[in-house]
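>>> I need the structure of the sequence given here:
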Amino acid sequence: MTEQIQAFTRIRTTFSLQQADGVHIPFQNGIPVPSFDCQDRLKLDLGGAWRKQRFKADHDFSLSERDEHWFVQAVAEAEGRTEIGFDDSGWETIQLPFPENQIQGKEAAGSSETYEDGVWYRRHFELGMEWSGKAVTLHALSISYVADVWINGKWIGYHEGGFTPFALDLTPHIRIDDSNTIAIRVDNPPWGSRNDIIPAAAGTDFFNYTGIIHDLYISGSAPCHLSRVDIVPVDLRGNLRVTAIVENRSGSAVQAGLHGSIYEADQNSDAFLGSPYASQIKGEQASWNGELSAELTLGAGETKAAVFNICVENPHLWAFWQPNLYVAEFSLHAGGEGASDTFHTQFGIRTIETEGTNLLLNGRPIFLAGIARHEEWPDSGRTASWDKIRDDLLQMRDDLHVNYVRTAHYPNHVFTAVLLDRLGLAAASEIPLWQFVREQFEVQEEKRLSDQMWREMIFSQYNRPSVLMWSTQNESVEVELRTVYNKRLVEDLKTR
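Modelled structure (predicted):
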């Protein structure tokens, strides 16, 4: 086995940018990267009781390429755990999402079990007839650290990285009006044990939680649907560049009509701080100049981009403690009467620039008075909820009077930036590349997992005006390769 493992190449990254209609569209695991904003679509929350079994993981195997040799060994190692009829009645039960580490609920060092290794998770679920004919997608907001996913005995994909979200297409593998089985193999190598993981350093000053940390859910949409809508404020006059990504996951060509509207967000609604759904904070329709409609022809399995340039009249700018937001609403009509899909996202109009040593928000120099916040609680570790995040941020704003939050040292739950938008708090978001030395940068020059995490972070927070800065790393001591890496990511951001 050792010789076989040594013959494997390192695990490949799964994220790419593909050009279509003059736009770089993010793809991962064979589908365009979806927005992780909450949508009014069919949804099955996979939170709740799961079966779980720990195992001693072969980390070399977990981090090797998913080739023919890997699958042969994966089948042997699983010993039937991925199959529908496997008997997991002897396994422990765990309520997910939640760290695999045992947590005592104490605000003290050493109060959480330091488990860094493998664990299998399994559960059954049903999708009713309303899911028939839908494109079905698994959304995973955080699984630490390497996750391989099987549905009904079929391997559907994997992801490396414990702090960024990912999605997988379940459509060909699920059973409608019948029982389905999901099995997830998780391996979390100890920090400091190897140079090809992120973070890689021993003694990292945050905790290495194992398992299904954040929300895991299944969504159902029309086969031809909106994957994401990315909105960039061009200036303070209200000019916007709006890019709608439409995916046709069906096996037939489709004629689709796309129509959009812009609304002001209602800051007085109960949903403004009570719900992550952008559709629930729509207020009055805004006035804008320009076109937000298009007719598209998509071939089977094709993804297209529609780009619009519009100008919101008399825009209300987003600023510190002034959470002026808008909601973009799009409908997609395809293959019959009625809207086959709808999509909502919140966004803000603001600019961020530098002038000498000054950082300018909306053209004015700003002073950042803030704190660094770890996403962690005594009773749930890094597993977050809307209410917990909101209560933390309200305390920071109202009691500590901050205007800026550093989400150190890793991307937080996607709800965090949504709430920062709505509270008028600025943020810097960071990937967990921490105190890298030369050997670790050398690995990433080949592997490029850090580049993937960078893109995953940005595309999951794309429409958030609260995020003023994206951080590439923290406290790395290597200078030469750190500079090469930083320049590459800056170029990636500017040109793609």
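>>> switch to C-alpha atoms for all contacts and neighbour counts from now on
Noted.
>>> Chain neighbours aside, what residue packs nearest to L240?
P233 (4.6 Å; Cα to Cα, 6 or more residues apart in numbering).
>>> how many neighbours does the one you found have?
20 (other Cα atoms under 10 Å).
>>> Contact partners for it?
When contacts are counted by Cα atoms under 8 Å, 6 or more residues apart in numbering, P233 touches N239, L240, R241, G348, I349, R350, T351.
>>> Relative to Y209, how far out is the closest residue to the last one other than its chain neighbours?
Looking back up the chat, that one is T351. Using Cα to Cα, 6+ apart and skipping the chain neighbours, the partner closest in space to T351 is N362 (4.9 Å). Applying Cα to Cα, to the nearest Å, the value for N362 to Y209 is 39 Å.
>>> again with W120
15 Å.
>>> These two - which one has more neighbours?
More neighbours surround Y209 than the other of W120 and Y209, with 25 against 22 (other Cα under 10 Å).
>>> sec struct for that one, please.
Three-state call for Y209 (DSSP: H, G, I helix; E, B strand; the rest coil): coil.
>>> which residues touch it?
Contact analysis of Y209 by Cα under 8 Å, 6+ apart lists P99, E100, N101, T114, Y115, E116, S144, G381, R382.
>>> repeat for G274
G274 touches D387, counting by Cα under 8 Å, 6+ apart.
>>> try 7 Å this time
Neighbouring residues of G274 by Cα atoms under 7 Å, 6 or more residues apart in numbering: there are none.
>>> Proceed likewise with the subsequent sequence, for comparison:
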Amino acid sequence: MQSLLRPLVLALAALTGLVAPATPLINAADREVLALNGRWHVIVDPYDNGYVNYRLQRFDEATKPSGGYFLDRKPATPAELIEYDFDTSASLNVPGDWNSQDDKLLYYESTVWYRKRFDYTPRAAGARQFLHFGGANYEADVYLNGAKLGRHVGGFTPFEFEVTGKLKPTGNSLVVRVNNARRPEAVPTVNTDWWNYGGLTRDVRLLETPATAIRDFALRLQPGADRRVRGFVQLDGPGQPVTVEIPELKIAVAATADAAGRATFEFALTGAELWSPESPRLYAVTLTAGADRLTDRVGFRTIETRGADILLNGKSTFLRGISLHEENPLRGGRATTPADARQLLGWAQELGCNYVRLAHYPHNEHMARVADELGILLWAEVPVYWTIHWDNADTYANAENQLTELITRDRNRASVIIWSMANETPISPARTVFLKKLVAHTRALDPTRLISAAMERHSPADDPSTSIVEDELAEVTDLVSFNQYIGWYVGMPDDCAKAKWIINYNKPVIVSEFGADALQGLHGDRRARFTEEFQADLYAQTLTMLEKIPQLRGMTPWILCDFRSPRRHLPNIQDGWNRKGLIGENGTRKMAFGVLQEYYARKAAAYAKP
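Next up is the predicted model:
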């Protein structure tokens, strides 16, 4: 049904300026009938013995597979040879990464098989069921009761499979092959500066819907003074009446979905308080289509640019930000829970942030939902990172699909204001074509948010003190965002005082990264690398330098917390950690935390003035 709907849905985009692609069911948590989290039995399979035979022929491609761990078999007789057994194998927590749960798997990159058994009785006659995965890094092959449901590629976005008519009342066997091996043509590619956490890293749920389900929706306040909301509801099933209600505002509108299952809406947002960091107002929204009913909490706000200004609800704002990886530094491993999101975003608010860059991949859905509640603006991005295979059509399709899944999941989150296409990608004609296609695709999916990418600076060979930001991609983005490391990778902090900037764009400038490594608790001279004094001095001098850029409207220094990276080898200093965090792996604030906190307090006061 989804694939049949997609051409029709795309053809109707002009009605609202929004596109609803084929996608997993939106707001999965509201539909959960059975949580499949918890302990799963696992088999670590570095040679993929459970997937292919010794001639590399896949077991699941056979008409009647006799081998393959997905069959979850037991010997029928003592004489039968079966060389695996989930029941007596180890187990891991889901959601969770395997690297941080077992020391033997810290650097492991290959296949792990997960198996969960469960019982299920439908709640309603004629109901449909879906297995929904919040994310699995990087490839996931999914099997139910020995039959393959399908495959998903991409480590950070949701996917699901319909299993209506395929479930048994008792003893269902759900097997997932997860492989996190890095590949040159993948997104991201083989070289990253973050940990390649493998596993079922996000929630796994069994969902139930009526025969016709609300698959997707979008409601967004349009820029302008008349406070008009436009949107759609996309059904997975035949057209029928659809209603959208916001009870607190006494709003109730109805429309009939067309043959493609889409109903479009436009209405006045009368009496509403707009969402902002100062007042993160959310409203309960109820969608009804026949027997299906879906609820969500939605904030309404506008975001746009005018010259070098960023306007939130029509008011100029400065984005006081910090970059963030999806890790819990205190526990280690992927951040997997709403409590993890509250901890990390709470630290950002303590720093004085109204804005966070979610680097370098889509973070858990919890992050955007908690940011909605706390009032934190977000930059969200996909892992088009460094040296992607720009001429590979499959690589582009992979990147576009991950971007589509991210936008579809989070486009009703008021906190998300920026979609980012890439990070630190060397300029070339092929790269620029690749990224411009992503920009065009993003504008078709969501014309109401800003688009950016973390670009780079360069200096003339004969003038290292001059920094130039010039990139053809900046001509089609809403923001000019770039990473710079003057004082760490380029010269020393004192060189910031001599820096000159050439940025010939009348657009808001966001400095998406700067920083320096410091081991928490290591003290010394401000010129001694890896000391807290060095990092604090670099922050102080960098902030003064960046204030000279007239279009400067925000920044996300690198980074809130120390995070694991296999690129960082210096003994007794890094030990497998990137130490650019303002908070150490033990949760202790470094000196630079206070430097940035004081700067943000001044910025907040300046922009609060009428």
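>>> just to revisit the earlier point, ok, the contacts of P233 of structure 1 in structure 2: which stay?
Shared with structure 2 under both residues aligned by TM-score structural alignment, their matches' Cα atoms under 8 Å, the contacts from the contacts of P233 of structure 1 are N239, L240, R241, I349, R350, T351.
>>> Which single one of the residues you listed is nearest to V75 of structure 1?
Distance ranking of those against V75 of structure 1, using Cα to Cα, places R241 first at 47.5 Å.
>>> The closest one - how many residues pack around it?
Here the number of neighbours of R241 of structure 1 (other Cα under 10 Å) works out to 14.
>>> Which of the three states applies to it?
Going by three-state DSSP: R241 of structure 1 is strand.
>>> Which position in structure 2 pairs with it?
Applying TM-score structural alignment, one finds that R241 of structure 1 aligns to R230 in structure 2.
>>> What spatial separation is found between its match and L351 of structure 2?
Distance, R230 of structure 2 to L351 of structure 2, using Cα to Cα: 35 Å.
>>> now do W577 of structure 2
To L351 of structure 2, W577 of structure 2 is 22 Å away according to Cα to Cα.
>>> and what of N578 of structure 2?
With distances taken as Cα to Cα, N578 of structure 2 is found 20 Å from L351 of structure 2.
>>> how much space between S481 of structure 2 and A186 of structure 2?
Taking Cα to Cα, one finds S481 of structure 2 at 25 Å from A186 of structure 2.
>>> Tell me which of those two has more neighbours.
Each of S481 of structure 2 and A186 has its neighbours counted (other Cα under 10 Å); S481 has more, 27 against 22.
>>> Identify the residue of structure 1 aligned to A127 of structure 2.
Checking TM-score structural alignment: A127 of structure 2 goes with K134.
>>> which residues sit in contact with the residue nearest the centre of structure 1?
Centroid check for structure 1 by Cα atoms, centre = their mean gives P165 as the closest residue, at 2.9 Å. Listed by Cα under 7 Å, 6+ apart, the contact set of P165 of structure 1 reads A140, L141, S142.
>>> okay, now the first one: neighbour count?
For A140 of structure 1, the count of nearby residues is 22 (other Cα under 10 Å).
>>> And for the closest residue in space to it that isn't next to it in sequence, the neighbour number?
Of all residues not flanking A140 of structure 1 in the chain, L216 sits nearest, at 4.7 Å (Cα to Cα, 6+ apart). The local packing of L216 of structure 1 (other Cα under 10 Å) involves 20 other residues.
>>> I'd assumed H139 was in contact with L216 of structure 1.
Yes: counting by Cα atoms under 7 Å, L216 of structure 1 touches H139, with 5.8 Å between them.
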